[in-house]
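Asks: Give me a 3D structure for the following:
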Amino acid sequence: MPHLGKLESAVMDVLWSSASSLTVRDVLERMPAQRNLAYTTVMTVLSNLHRKAMVDREPAGKAYSYRPALTRQGAAAAALREVLDASGDPRSVLLHFAETATEEESTVLRDALARRPPKP
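Replies: This is a model prediction of the structure:
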């Protein structure tokens, strides 16, 4: 999963907060007011997100409607996987994380690992 820039993250936030697919115009209208973006800017960002496989799109008249290809949690997990893969030493990264994890995070991880089926 590619790293997202600030504007890409803001567009993904809009898509993740919607229960349905959105057009470029819909996304533009739901962006925070302080952004003052052009339609073509949002269209370019959505096209880039589609190229990065972060959003799916389908024809909607003469335009497209967009929806997230991953949940927010799925995207965060993919980003974590990317960090581990790029670290060169995933064991050390995981051990460092384990040392800094809260008690609740540790419990969630232990429970998830206990439920995970064994790998062949």
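
Asks: can we go C-alpha only for contacts and neighbour counts from here?
Replies: OK.

Asks: what residue lies at the spatial centre of the chain?
Replies: By CA atoms, centre = their mean, the chain has its centre lying nearest to A75, at 3.5 Å.

Asks: Show the contacting residues for the nearest residue to that one once chain neighbours are set aside.
Replies: Leaving aside its chain neighbours, A75 sits nearest to M1 (7.3 Å; criterion: CA to CA, 6 or more residues apart in numbering). Going by CA atoms under 8 Å, 6 or more residues apart in numbering, M1 touches K52, M54, A75, A78, A79, E82.

Asks: Tell me how far L113 lies from Q34.
Replies: As judged by CA to CA, to the nearest Å, L113 and Q34 stand 43 Å apart.

Asks: Hmm, I typed the wrong one, I wanted L4.
Replies: Counting by CA to CA, the gap from L4 to Q34 is 20 Å.

Asks: try S21
Replies: The spacing between S21 and Q34, counted by CA to CA, is 23 Å.

Asks: Look at these two and report which has more neighbours.
Replies: Taking other CA atoms under 10 Å, S21 and Q34 do not tie; S21 has more neighbours (18 against 6).

Asks: Helix, strand, or coil at H3?
Replies: Taken by DSSP: H, G, I helix; E, B strand; the rest coil, the conformation at H3 corresponds to coil.

Asks: Pretty sure it sits against R81.
Replies: No: using CA atoms under 8 Å, H3 makes no contact with R81, being 11.8 Å away.

Asks: To compare with the earlier structure, here is another sequence to fold:
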Amino acid sequence: MHGLKRPYLGELEMAVLEHLWSNGDFDAKGVYNALGKTRGISHNTIQSTLERLFKKRLLTRQKISHAYVYHAVVSRDELMGRMIKDVVKTISKENTDSMLAAFVDIAAHTDESHLDRLEQLINEYRLKRDTESAS
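Replies: Presented below is the predicted three-dimensional model:
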């Protein structure tokens, strides 16, 4: 996904990705049985959604017998990171202070331990960066 602009993802596309991340690889029929029936949407809609995600390079597929089996190319964390970077880049321009304040605010309001985790992640990043630059 590196070098690719984040594609817009609709609610159904996100639901399909969530299903694949949580349950592993599926063909269109399996995704339809899990998501389509309860949402009242057709098998063709699920199939089209899988095709869109494949064209956006978020899924790979392998033909097995008469059906494609789909596999998520990016993890939930990778996609979330990419989406956040794109939003921050689009909205903040050069003003990153408000973005940093928003992350701290989200962490503090979610759970106090998230502030500790944020601090730990910052320290891990600095250690990794310093180790790589020393090499």
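
Asks: Give me the more crowded residue out of H3 and R81 of the first structure.
Replies: Taking other CA under 10 Å, H3 of the first structure and R81 do not tie; R81 has more neighbours (14 against 11).

Asks: Map the more buried one onto the second structure.
Replies: With TM-score structural alignment as the criterion, R81 of the first structure lines up with K85 in the second structure.

Asks: In a helix, that match, correct?
Replies: Yes: according to three-state DSSP, K85 of the second structure belongs to a helix.

Asks: for the first structure, what spans make up the strands?
Replies: 22-23, 55-60, 63-68 (DSSP state E).

Asks: Can you lay out those strands as TSV showing distance to P90 of the first structure?
Replies: TSV is the format used below for the strands of the first structure (distance: least, CA to CA, whole Å):
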stretch	distance to P90 of the first structure
strand 22-23	37
strand 55-60	28
strand 63-68	28
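
Asks: Adding distance to T100 of the first structure and mean neighbour count, write these out as a markdown table.
Replies: Output for the strands of the first structure, formatted as a markdown table (distance: least, CA to CA, whole Å; neighbours: other CA atoms under 10 Å):
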| stretch | distance to T100 of the first structure | mean neighbour count |
| --- | --- | --- |
| strand 22-23 | 39 | 20 |
| strand 55-60 | 33 | 15 |
| strand 63-68 | 31 | 20 |
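
Asks: And those: which comes nearest T41 of the first structure?
Replies: Checking the strands of the first structure against T41 of the first structure by CA to CA gives strand 22-23 as the closest, at 13.3 Å.

Asks: for the closest one, packing partners?
Replies: If you count contacts as 3 or more CA pairs under 8 Å, 6 or more residues apart in numbering; DSSP states H and E, strand 22-23 of the first structure packs onto strand 63-68.

Asks: just checking, what packs against the strand it packs on?
Replies: Helices and strands touching strand 63-68 of the first structure, by 3+ CA pairs under 8 Å, 6+ apart, are helix 6-16, strand 22-23, helix 24-30, strand 55-60.

Asks: which bit of the second structure covers the third one?
Replies: Yep, that's helix 24-30 of the first structure we're talking about. Against the second structure, helix 24-30 of the first structure falls on residues 28-34 (TM-score structural alignment).

Asks: what's the counterpart of R115 of the first structure in the second structure?
Replies: R115 of the first structure maps onto E124 in the second structure, by TM-score structural alignment.

Asks: From Y8 of the second structure, how far out is R82 of the second structure?
Replies: 12 Å.

Asks: got it, and S22 of the second structure?
Replies: Going from S22 of the second structure to Y8 of the second structure by CA to CA gives 21 Å.
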